Structures are given as C-alpha cells and as structure tokens.
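Peer 1: dropping a prediction and its sequence here:
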Amino acid sequence: MDAKQRASLQRRFATHLQGLLPQWPLSAPLLVAVSAGVDSSALLHLLRLCYPGPLQAAHFDHALRPCAKQDLAHVQQQCAQYAIPLHVGHWLPPAQKANLAAQARQARYRFLAQTAYGLKAPFIGIAHHQEDQAETLLERLLLRGAGLKGLSGMRPLAPLPMAEFAQVQLLRPLLPFSKKELTSWLQGEQITWREDPSNQDLRYTRNHIRHRLLPSLNALGVGEAIPQRLAETALHLQQADAALQWMVVQLAQQLPIEPYQENGLQLPLQPFAELPAELRARLLDHMLHTLVGITAVGQRAKENLWHHLSLPAKRWQMRMQGVAVTRVEQRLLVQPVLRAPGKRGETNH
C-alpha cells in the first residue's frame, strides 16, 4: 500500500469514527484494547492518528500462551514510543478447565470495564474487523440457529454485557475494514506486530470457519468479496433490527404499558397476545429490561408464556428470569420477584 492509499484509508477511518461517536470531538479518554496482534495494532495506531481526545491502552495477560511475556513487551514498547499510557491486567486460569475460553473472555472484558470505569472513559476500542463480522454471522447461522438479532452480528457501538458497567460502550470502528488492508497499512507505516499461533489451531470453531469454510466459499468464484458481502448483510440486518426496536417503543406507548403498584408494569392482554410473535417477544424483552435489567428472555421461557396466553383460564401466574407474570382477567401484570431455588418456570393456575 503506497502513501496515497494509506492516507485514503486513514481518512476513511477518521470519517467512520466521527460518524460513530455521538458527540465530536470528545475530550474524554478512549481506552483501546491491545493484544499485540495485527488487528489491535492497527486500531491503536489509527486511533493515535485520528482520535481527538486522550488515548489510553489496555493489555490483558490470560497466562494461557507461552509467548505472553513477549506480547506484553511489544505492547509496552509501542505505547512507550508514542507516550500512550498503558494499563496491564493479569489472570490466573482456574483449575477447572471447562469453558476456559469463555472464562478468559469474561475476565478480559471485566478488566477492560473496570479500567475504563476508573478512567471515566465512555468507550473501549475493540479491533474486530470485516472478517470477524463475517465469521460471527456464519457461526451464529450454522451453529446456533440465531434469529434476526443474532444474525445482525457485532454492533459498531454496543453496551458492555455487564449491568454494573452499562455506561461504558464497546466501540468497533474497524468493522468496515478488511484484515488485508489493515495489514497493508501497518506494513506501509512500518509498524510491527506479533502473530498469535493459536489463530491457526483448527480445534477452535472460529479458526475452522476462517481457514476452512471461508476459503471454500471463495471457491464459488466471488473471491475475497465473501467477507465483505457477509459484513454488509449483517449491517442490513442491524438496520432491520433497529427498525423493529423502534416499533417496540411505539407499541409500549400505544398498548399502553403502564406502572403497576410500586415496581411493576401492566398491559392489556388481548392486544399483546395478537401481536406478531417477533414483536411480542421484543416487547416482553423491553418490559423485563425496564424492570430487572435483563437484556433478552430465553426462548424456552417465552414459549412457556405463549402457551399460557392460549389457555382459557383467566387467572394464572408464572415466573421467569426474576419476574412474575400474572393474568388477571384481561390484564397482564409483570413484577420483579426474588427467585427461590428450584422455582424457575413455576406456574400457578
């Protein structure tokens, strides 16, 4: 990538970043997660050049790879060279190895969240790019049978999945950019990075999608456009998802959903039951998020509620995910409860 192409990429990044942030310019610090790999190295240096506020970096050592010390040393050298403050976290892997990757990911995000909270940083920069988005869509489509929200992939701006840090958002400004162009930009800028050997391990689902499935799709004859097209599909689905969420807010006002007693909500039964299933499910998510902070109700719990709505009985109560849903004649009452052990999904008629 020559100097003109690198300048063009940098301008594209700056324009995209400015469009993502609700207020521009920002004076608050931005925390960027840096692993030493090509993706996070590109994000660190693009933010260094384009972000108008103070930039700080964070590196988390999972203690799972033999090259962890070298990765940390590389990040320290890069940050010191450009006077970027660096925060380092360490993790002691548990003796119980079940779901180790998920535990490590949760520990990393908790460290990032705590660091951002301490800095009063509203955003954490994460280096997911176009291929990551394509892999996310394929994984959720083929292995999880995800619905619209899941197939929308990763959002460029999303709240942390931790209630205590809800004011901190994940910022993913590299989603429109391919790994190939980010790598070429770093090479042209003569910026080094470190390779993660685990990215070649086909025991991990993501690596199998990256190294086996995507290349086989490229054999269809569209070449490297496959990740771009999948990322564009995810963006279209995000727009459809946002439209449905907008409609849910309108429905909450029209039904209407009103306060009930001190800490509950009530709504008319028939208009709710007659809604299309997707809108009914999203309205339920909206109510539970309002009451107890749950972002999404499990499918089994929803199906249980739909079953109860079809019953002739005009009085019943069921519990799910921290709330009691009660039918009283033609009204539904939704109230938070303390869930006793072994009472999940309990129903009273």
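Peer 2: That came through, no problem.

Peer 1: make it CA atoms for all contacts and neighbour counts henceforth
Peer 2: Fine.

Peer 1: how about Thr136, secondary structure?
Peer 2: helix (DSSP: H, G, I helix; E, B strand; the rest coil).

Peer 1: let me know the secondary structure of Gln76.
Peer 2: Applying three-state DSSP: Gln76 is helix.

Peer 1: now it: how far from Gly322?
Peer 2: Computed with CA to CA, to the nearest Å, the distance linking Gln76 and Gly322 is 45 Å.

Peer 1: equivalent analysis for Leu333, please.
Peer 2: Counting by CA to CA, the gap from Leu333 to Gly322 is 14 Å.

Peer 1: looking at the two, which is more packed in?
Peer 2: Using other CA atoms under 10 Å as the criterion, Leu333 and Gly322 rank with Leu333 on top: 22 against 18.

Peer 1: the closest residue to Trp24 other than its chain neighbours: neighbouring residues, count only.
Peer 2: Counting by CA to CA, 6 or more residues apart in numbering, Gln18 is the residue found nearest to Trp24 once chain neighbours are left out, at 6.5 Å. Residues near Gln18, counting by other CA under 10 Å, number 18.

Peer 1: below is an additional structure, to be compared with the one above:
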Amino acid sequence: MKTAFQNLLYPKLDFLKGKKLLLATSGGIDSMVLVDLLLKENFEIAIAHCNFQLRGIESFEDQKFIENFAQKNNIPVFITQFDTKAFAEDYKLSTQVAARELRYNWFYELLETENFDYILTAHHADDNLETFLINLSRGTGIEGLTGIPQQNEKIIRPLLAFSRNEIEAYANENQIEWREDSSNASDKYLRNKVRHHIVPLLKDLNPGFLSAFQKTQDYLQQTQGMAEDAAIMVYQQVAQEANDEIHFNLKKLKKLSNYHSYLYQWLSEFGFSAWKDIYALADSQSGKQVFSPEFRLVKNRDFLILSPLKNLKETSEFLINENTTDVNFPIKLSFSKVDSVIETSNKTIFTDVDKLKFPLILRRWNEGDVFEPFGMDGKSKKVSKFFKDEKFSLAEKEKTWLLCSGNKIIWIVGKRADERFKVSETTKNILQIALS
C-alpha cells in the first residue's frame, strides 16, 4: 500500500509537499494509517482530535491515546471536547450530523487561526461506497451518487482510492496501534447497518464489486461534468442577472423537454428542496413563491425571479432633517436648494419646500397607501394599483421606498412624484431631490 500511496500522492497530491497540514485523527485505524504514511513521506503535519463525549470513559481513553502518540512522535496536537448530545438537542439534529458540524467548524477555525493550508481526513473507498448507498436510499440527484470528492476546497482525502482491507493489511504489516470505536459494532446508526449488512452482500455477489463501483463513480462524475456544462450553456440563454436577482425566462425554458433538470441544477446551490413546488411554479399564477432558508423564487408573469431573502417586512422609518444634503442609507439621496426647475426624471424631482413638513420620512410602502400621481390633476391612486399598472414584480414592490411628508407621499422613489408637492408659479423655495 505504501508504494500505491506514493504513486497516488505524487501525480495527484504533490502540491501538499511543503504545506502545513492538519490531520483529523480519531485514533481509529484509518486515521492512524494516514498519519503513518504521511510521517514516512516527511510531510509537515499536526493532529486535530475531537472528543465528542459520546462513549463515556472510552472517549477520554481515545483522547489520551492521541495525546500520548503525538508527544511520543513530537507532533503538534490540538484537542477539543464537545457536549455533542446537548448541541444535537439544542439544534434538533441527529447525533451524527451534530458531530459532523461541530468538528468541521472547529477544523476550519484551526485552519484560520493556526495558518494551516489543508485539512486531511482518512475517508477511504468503503466510506465512499457507504455514502453512495445511503444517498441512493434517500433519493438524490446525480451529485449524491458521485460520492465523496478527493478534494473539496481545503479538505483533502488522500486514502479515498484504498479499501478498508488494504488499510487493515497495512496497519497489521507495519504494527500500527489504533483504537477501536465500540460504536462501530452497533447497528444504531444507518451507516453501520449499510456497512454490516448491505456492503458484505454486494461484495459476496461480486468479489470485485468495490473496484467496479469506483469505475461507475468515475463515469458518473464525467456525466455530472457534462450536465454542468449543459446547464451553463442553457443558463446563458434563459437567465438574466439584474442587481441581486436572477430572472429565468419561462417561455424559453419551457421549450426544453427536461427543463426541470436545469432548474434543479441551478437552484440546488441556493438551498431549495421543495422541488415539486418549484416545478409547479412554471404553470402557476403570478405571485406564487417558494422559499429556501436564504432565498425566494417567485413567479412573475413569464419569469421566475430568484432573489435573496432580506427583511421582506421591513418597517423601519428613516427621518430626514431639513438641512440634510445627503442620505447614504438605506438608499442614496441628495437634497439641494435650487433657483429653478431643470429637466425632471424618475430619478430627480423638484418640490416646493414650503409645502413640506420636516423631518421627511423614508419608509417602505404599506397596503392602503394612496398618492396623487404627478400629472393627473389631483386624482388619487392606490400605490398598489400603481404597482399593478406598471407591472412591478413582487421583488420590485418590496424594494421600493416612499419619501413622505407626514402622512402624505412626496415620491415613490425613482418611480413617480406626487402632484401635491410640485413646483408652481407661486413657489418661492425649490428643493431638488435626486436618487443616485
């Protein structure tokens, strides 16, 4: 295995030489073999060990084993302890998910504070197979079947090409000491059920199953690459990015027989999971929407609009005093006294100062808001009706600000001024307000 490891290491992982490496080390056979291989290749390594306090005294014996090993071999070591059960209960997570989140958060913290270049884990080919089967049992897209990547940004998995049998043989031949996790014998966890019952059956059916599986994963990864390339090309044809939104043209998208697949490819990275609801949006009425934790997808006529979830119900009011010349938050406005009216636009209005009541108020629109649109001779109109006539999307409505004098609207900012504050022949003081 050492020769095979060297053959793998130098073509594919040669960039690790001279880097500062942090090894996630449980004390089990896999991580101790990885430590041994890297020490023999003279890599600069440190050990990171998590005590999850899930197995009583055994967890602390694992910790002591790692501490003694690191001291004996003069390896820098980082140890932390987690109350994993309490964390899982607080955040309503399974124990395994909680442990994963805790350890990787800590690993990345060490990466930052101790200036490590990479985190190395001892995942191997059998781990990859188990992950594939678990994802398959839950229902997944192709990315769930391509397995554990050998490199994921700063995380490297040097043993991914080796089987559990190869690792055990190497450990025995080189008299490597390790700790056996008693929980590995239990069928309490899904991964252990797969490991103890399903994988042995598959290997019994085909002794070369693991090797065949690795070839299949290579094919799947190539297929995923082609799918990603196709998704990029189609995205360029049907999507348009504007500010912090993405607009998907449904007329173009629905001409594709498999447009659901493209939506999945584009939207999964934004945390969406309600795929039936998303696919139904294409044929739903305007205004229907689907949410992920941080984003929203809304149907607006012939488009699906993706936008980040900011504070959609923002009620904050911002006061603008009489002598203010510039406002930089939440939007940029400038105020200046002028002698005459020059060309107006949606971005610039001119008002009669003597008609204004200070401080002015900058706020979001509310249902029931009414204004008198400039040029309509005093006829009132609901702001919501104005939005409808102008064919505003839901996202555009939510981003619109109103500039008010008391309870009266001066300006739907950037859209339409109010007739009541316009400059007339009797106006003595003119205030120019501009949106930048």
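Peer 2: Everything's here; your move. Just so it is clear, the model here is predicted, and its values are computed rather than measured.

Peer 1: and the TM-score between them?
Peer 2: With the length set by TM-score structural alignment, normalised by the length of structure 1, the two chains reach a TM-score of 0.78; 307 aligned residues with a CA RMSD of 2.6 Å.

Peer 1: which helix or which strand is home to the residue nearest to Trp24 of structure 1?
Peer 2: Assessed by DSSP states H and E, Gln18 of structure 1 sits inside helix 3-20.

Peer 1: counting by contacts, list what the helix or strand just after that helix packs against.
Peer 2: Next helix or strand after helix 3-20 of structure 1 toward the C-terminus (DSSP H and E): strand 30-33. Secondary-structure packing of strand 30-33 of structure 1 (3 or more CA pairs under 8 Å, 6 or more residues apart in numbering; DSSP states H and E): helix 38-50, strand 55-61, helix 100-119, strand 123-125.

Peer 1: contacts for strand 30-33 of structure 1?
Peer 2: With contacts defined as CA atoms under 8 Å, 6 or more residues apart in numbering, strand 30-33 of structure 1 is touched by 40, 43-44, 53-59, 112, 116, 121-127.

Peer 1: again, but for stretch 98-115 of structure 2
Peer 2: For stretch 98-115 of structure 2, contacts defined as CA under 8 Å, 6+ apart pick out 20, 22, 24, 48, 50, 52, 82, 84, 87-88, 116-119.

Peer 1: give the aligned range of it in structure 1.
Peer 2: Residues 103-120 of structure 1 are matched to stretch 98-115 of structure 2 when aligned by TM-score structural alignment.

Peer 1: sec struct for His128 of structure 1, please.
Peer 2: Following three-state DSSP, His128 of structure 1 is assigned to coil.

Peer 1: number of nearby residues for it?
Peer 2: 22.

Peer 1: isn't it right next to Arg172, touching?
Peer 2: Yes. Using CA atoms under 8 Å, His128 of structure 1 is in contact with Arg172, at 6.1 Å.

Peer 1: who are the packing partners of the longest helix belonging to structure 1?
Peer 2: Under DSSP state H, the helix in structure 1 containing the largest number of residues is helix 225-254. For helix 225-254 of structure 1, the packing partners by 3+ CA pairs under 8 Å, 6+ apart come out as helix 130-139, helix 148-151, helix 214-218, helix 277-292.

Peer 1: if we can go back for a sec, any chance of the contacts of stretch 98-115 of structure 2 in a markdown table with distance to Thr216 of structure 2 and neighbour count as columns?
Peer 2: Output for the contacts of stretch 98-115 of structure 2, formatted as a markdown table (distance: CA to CA, whole Å; neighbours: other CA atoms under 10 Å):
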| residue | distance to Thr216 of structure 2 | neighbour count |
| --- | --- | --- |
| Lys20 | 34 | 17 |
| Leu22 | 31 | 26 |
| Ala24 | 28 | 23 |
| Ala48 | 33 | 22 |
| Cys50 | 34 | 21 |
| Phe52 | 35 | 21 |
| Phe82 | 38 | 15 |
| Thr84 | 36 | 22 |
| Phe87 | 38 | 17 |
| Ala88 | 35 | 18 |
| Phe116 | 34 | 19 |
| Asp117 | 31 | 16 |
| Tyr118 | 28 | 21 |
| Ile119 | 27 | 26 |
